[in-house]
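[1] My questions are about this predicted structure, shown below with the sequence.
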Amino acid sequence: MKGFIVNDTPEVRTQKIGASLLITIDRPKARNAVNAAVAAGLAAALDELEADPALRVGVLTGAEGTFSAGMDLKAALKGESPEIPGRGFGGLTQAEGTKPLIAAVEGWAMGGGFELALACDLIVAAEDAQFGLPEVKRGLIAAGGGVIRLPKRIPFHLAMEVLLLGEPLSGVEAGRLGIANRVVPAAEVTAIALQLAEQLAANAPLALAAVKKIVRAADGAPESEAFAAQTREMTAVVASDDVREGMAAFAERRSPVWQGK
């Protein structure tokens, strides 16, 4: 896979591939479990994505065929925190980034690993991936967003089954339930995620950011508040140079050149 490696730390690697930033959790011997170093690395990677105007989309994956086994329990017992204040588990689950993020899931996405995927905007899953929230088996709850987000993504009783039994779902089941946008052979997961990222990157960055912000603002809010938030975002988008460029490109039958302003 061609690309420019930007950050290569022991725990989290980033690589520029076109307008996408491929973010890889790299602790395969620990099944890419999240410790303090991984959380810090993911937070830094997301900052990198946000700061670079040439980057439009992030793709999050794990090294050597495993997305993430979740919280590193051994590290937690030593007092390490897998959370970043204000950003949540792994520096991601409560972060409010403006750019789309795609989870490319192979192997295990268990506990906090599943919650990292749920925090992304799109999910590409391997057919044999395993999604699960087994925290109740350890005396815990899925407090990195699993308890909050999963019942909003799939039917209530199915979400409660996953949360209360702690048993995993396959990638195929995740696709059937609508958790995963694409379900593909494991060897194709990252490539398909990057293809989706390329498609997303062709769209106007301000519009993409506005969609994310409105969706967050509308979550659980009365319609009047949701529409008010939408009006604020739409006002800014309509006043942008990108809107004029989009219209001109349509009229001139060419691809738009977005400036993000």
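    Nice, thanks for sending it over.
[2] For the rest of this, base every contact and every neighbour count on C-alpha atoms.
    Fine.
[3] ranges for the helices of the stretch 151-261 of the chain?
    156-165, 171-177, 189-201, 205-218, 223-238, 241-251 (DSSP state H, counting those that start in this stretch).
[4] So which elements touch the first one?
    Looking back up the chat, that one is helix 156-165. helix 146-153 (3 or more CA pairs under 8 Å, 6 or more residues apart in numbering; DSSP states H and E).
[5] Show me the residue at the heart of the chain, geometrically.
    Nearest to the mean C-alpha position of the chain, counting by CA atoms, centre = their mean, stands residue 120 at 2.1 Å.
[6] That one against residue 105, yeah?
    No: contact criterion CA atoms under 8 Å: residue 120 and residue 105 do not qualify, at 11.2 Å.
[7] who's in contact with the residue nearest to the centre of the chain?
    If a contact means CA atoms under 8 Å, 6 or more residues apart in numbering, then residue 120 has 100-103 as its contacts.
[8] Now render the helices of the stretch 151-261 of the chain as JSON lines, adding distance to residue 48 and mean neighbour count.
    Output for the helices of the stretch 151-261 of the chain, formatted as JSON lines (distance: least, CA to CA, whole Å; neighbours: other CA atoms under 10 Å):
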{"stretch": "helix 156-165", "distance to residue 48": "33", "mean neighbour count": "15"}
{"stretch": "helix 171-177", "distance to residue 48": "30", "mean neighbour count": "20"}
{"stretch": "helix 189-201", "distance to residue 48": "16", "mean neighbour count": "20"}
{"stretch": "helix 205-218", "distance to residue 48": "16", "mean neighbour count": "18"}
{"stretch": "helix 223-238", "distance to residue 48": "24", "mean neighbour count": "14"}
{"stretch": "helix 241-251", "distance to residue 48": "23", "mean neighbour count": "15"}
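[9] Below is an additional structure, to be compared with the one above:
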Amino acid sequence: MTSSEPSPALVVSSASERDPRICVITLNRPERRNAFDNEMADAFADAVDAFENDSQFRVAILRGNGPIFCSGMDLGAFAKGERPGLDSANGFAHFVRRPRRKPMIAAVQGGAHAGGFEIVLACDLAVAEASAKFSLPEVKRGIIAAGGGAVRLPQRIPAVIAREMLFTGNAIEAERAYELGLLNAVADAGKLEDAAYNLAAQIVGNAPLAVLASKQVADDALTAGEAVAWHTNRRGWDTVLASNDALEGALAFKERRLPDWTGS
């Protein structure tokens, strides 16, 4: 790319070629494993707003360009002081706590890690390729899964498994995620788009108002007990954010070395 050529959009949104009632939102920063900095978070917020406000769209498929769905927060940007949405009312990527009226399906290739996995948890439904992996490795970087991982994962799967993922930062594979109820379907290689579309097509085939009302009721039932957890989440994030270990974790990752934890 020459200096005169415009940079590609960090988030691309368009109607599906298969059905114009389905919106396809694509995270488009493959050279950074679709990791979020402030600019990308703002672009994502605009794309979600456009989907919500366009009466043509009834459901969205969220995908990632490149070999991986999303690796979470750009730790290089974090080390420079960026906090992509984490200090906003809507949370990481301006998305994980954002009120939404319409259903959204995450379509995961490669993997969803850290904030990328938290985005999946914030979506209504999810499908993944069989080779995909999921993890919350924040403790390996000196921070916590403050984008909803520590809040939502224990609500979705057995607590001991959620704690293992949160405390070790280790990944699980797509089949295991499906067994635990984190995915609606696991697709063979090259079939992810079909799996996401088939699910979206079933949704748009139903009564629009009934789908919206059903989502609202289901969301309220799930989030009624989250208020206290989000408050605790905020306190935990503030604590680690002020620590030396948070910066050390980001720098060690960027410099490809083992972190030197001080516990301070």
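    Ah, there it is. All values derive from a computational prediction rather than experimental measurement.
[10] ok so, going back, just give me the match in the second structure for the residue nearest to the centre of the first structure.
    With TM-score structural alignment as the criterion, residue 120 of the first structure lines up with residue 123 in the second structure.
[11] quick check, nearest of the contacts of residue 120 of the first structure to residue 68 of the first structure?
    The shortest approach to residue 68 of the first structure among the contacts of residue 120 of the first structure belongs to residue 103, at 11.0 Å (CA to CA).
[12] So that closest one, which state does it fall into?
    strand (DSSP: H, G, I helix; E, B strand; the rest coil).
[13] What of residue 140 of the first structure?
    Quick answer, by three-state DSSP: residue 140 of the first structure is coil.
[14] Report the separation between the equivalent of it over in the second structure and residue 157 of the second structure.
    When the second structure is aligned by TM-score structural alignment, the residue opposite residue 140 of the first structure is residue 143. Distance, residue 143 of the second structure to residue 157 of the second structure, using CA to CA, to the nearest Å: 22 Å.
[15] So between those two, which is more surrounded?
    Taking neighbours as other CA atoms under 10 Å, residue 143 of the second structure and residue 157 compare with residue 143 leading, 22 against 16.
[16] what sits against that one?
    Counted by CA under 8 Å, 6+ apart, residue 143 of the second structure has contacts 237, 240-241, 245-246, 249.
[17] Cross-reference those with the strands and report the matches.
    In this view, those have no member that belongs to strands under DSSP state E.
[18] would a markdown table of those residues with distance to residue 69 of the second structure and neighbour count be doable?
    Formatted as a markdown table, the contacts of residue 143 of the second structure follow (distance: CA to CA, whole Å; neighbours: other CA atoms under 10 Å):
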| residue | distance to residue 69 of the second structure | neighbour count |
| --- | --- | --- |
| 237 | 24 | 18 |
| 240 | 26 | 17 |
| 241 | 26 | 15 |
| 245 | 27 | 21 |
| 246 | 24 | 24 |
| 249 | 22 | 24 |
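[19] related to what we said a few turns ago, could you point out which of the helices of the stretch 151-261 of the first structure sits nearest residue 183 of the first structure?
    helix 171-177 (6.0 Å).
[20] surely residue 154 of the first structure meets residue 176?
    No: using CA under 8 Å, residue 154 of the first structure and residue 176 do not qualify as a contacting pair, with a distance of 10.1 Å.
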